[in-house]
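J.: Predicted model and sequence below, questions to follow.
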Amino acid sequence: MATWGIGPYANDFAQDWAEDLQESNDLYFIENTLDNVLSSEQADVLEAPYGAEGLAAVETLLRLFGREGESDEDTQAVDDWVGAIKGRFRPRADLFEKAGRVLDLILSERSELRQLWQDSEHDEPWRAGVLAQKARLQE
């Protein structure tokens, strides 16, 4: 996985996901991504691509409902999409519940993405970023 930062969009999988998001004009793509990640809840391993897409989906959901994190060039495509559809949807408790479960799974021992970060010198800041997403979900 090509990664250039610790943010939820700072990798190839998340950038590809953000490109696909541009073809959507509703919450289905985000919910489908969360469901894909959650389909691994009973599996031995959550593969890294699903984890990366899950983080991007959670961050996009947060941005859509005014709980955004930092913005930079990696977030530009998502920020543009959010700006175009913001206000068209009401927050859905079921999506926030799924997003919380996704983050729990990504932080679990079964997460390949977590294992990759644990093997790097950036594990603590990455984990702090995921925990910050979790805190914003609960606002």
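T.: Done, it's in.

J.: from here on, contacts and neighbour counts on C-alpha atoms
T.: Fine.

J.: What segments of this structure are helices?
T.: For the chain, applying DSSP state H gives helices covering 12-21, 28-38, 48-64, 76-85, 93-106, 112-118, 123-137.

J.: which of those helices sits most buried?
T.: Comparing these on average neighbours per residue, with mean count of other C-alpha atoms under 10 Å, the densest one is helix 48-64 at a mean of 24.

J.: and the residue most central in space within the chain, what does it touch?
T.: With distances taken as C-alpha atoms, centre = their mean, residue 55 lies nearest the centre of the chain, 1.8 Å away. By C-alpha atoms under 8 Å, 6 or more residues apart in numbering, the contact list for residue 55 reads 8, 14, 102-103, 130.

J.: and what of residue 82?
T.: 60, 63-64.

J.: same thing but 10 Å
T.: 22, 25, 60-61, 63-66, 76 (C-alpha atoms under 10 Å, 6 or more residues apart in numbering).

J.: what about versus this one:
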Amino acid sequence: MGTWGIGSFENDDAGDFMIDLLDSGDLSLVREVLDNVLTSTEYVEAPDATLAIVAAEIVAAARGRPTFAAQREEGLADWLARIQPTIDADLATQARDALTRILADHSELRELWEETDDLHDWQAVVTELRSHLDP
């Protein structure tokens, strides 16, 4: 995985996902990647986790609670204005639950960050994003 920072959008998988999302007309991609994390039985794979973090960013932004990273993400605000997605409480809860799984044991992405000096900073970014999904 090409990663150049701890931020949600600072990796190749996120960039590819955003290209696909901005070409779409609904939240189906967001729902799909969140579902991949929530239905994984024992172990959350890193690519699934990376995409779920971006999906959670989109859910938070669509609820009117974007992180600073989401505010800076090129094209996201325009896409949200064009699509005007409705975020129900269930989708926000799914995004929050996915982030909780990604931060917990049995997460390959967490394990990868544990091998770096940036683990605590990465955890802080994901935890802050999760707070944007609070009811």
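T.: That came in fine, so what should we check first? These numbers come from a predicted model, not from an experiment.

J.: before we move on, back to that, adding distance to residue 120 of structure 1, write the contacts of residue 82 of structure 1 out as a markdown table.
T.: Listed next are the contacts of residue 82 of structure 1 as a markdown table, based on distance: C-alpha to C-alpha, whole Å:
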| residue | distance to residue 120 of structure 1 |
| --- | --- |
| 22 | 31 |
| 25 | 36 |
| 60 | 25 |
| 61 | 28 |
| 63 | 28 |
| 64 | 31 |
| 65 | 32 |
| 66 | 31 |
| 76 | 26 |
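
J.: Map residue 95 of structure 2 onto structure 1.
T.: Superposed on structure 1 with TM-score structural alignment, residue 95 of structure 2 falls opposite residue 99.

J.: how much space is there between its match and residue 67 of structure 1?
T.: From residue 99 of structure 1 across to residue 67 of structure 1, the span is 13 Å (C-alpha to C-alpha, to the nearest Å).

J.: Mind listing the shared neighbours of the two?
T.: Shared contacts of residue 99 of structure 1 and residue 67, counting by C-alpha under 10 Å, 6+ apart, come down to 59, 61, 133, 137.

J.: Just give the nearest non-adjacent residue to whatever residue of structure 2 lines up with the first one, would you?
T.: Spelled out, it's residue 59 of structure 1. Aligned counterpart of residue 59 of structure 1 in structure 2: residue 57 (TM-score structural alignment). Take residue 57 of structure 2 and drop its neighbours on the chain: the residue closest to it by C-alpha to C-alpha, 6 or more residues apart in numbering is residue 70, 6.4 Å away.

J.: got it, and residue 102 of structure 2?
T.: Nearest non-adjacent residue to residue 102 of structure 2, counting by C-alpha to C-alpha, 6+ apart: residue 49, 6.1 Å away.

J.: quick revisit: from the shared contacts of residue 99 and residue 67 of structure 1, which two are the most distant?
T.: Across those, the longest distance by C-alpha to C-alpha is 10.4 Å; it joins 61 and 133.

J.: Quick check: neighbours shared by those two?
T.: 55, 67-68, 99.

J.: Among the residues you listed, which one sits closest to residue 39 of structure 1?
T.: residue 99 (12.9 Å).
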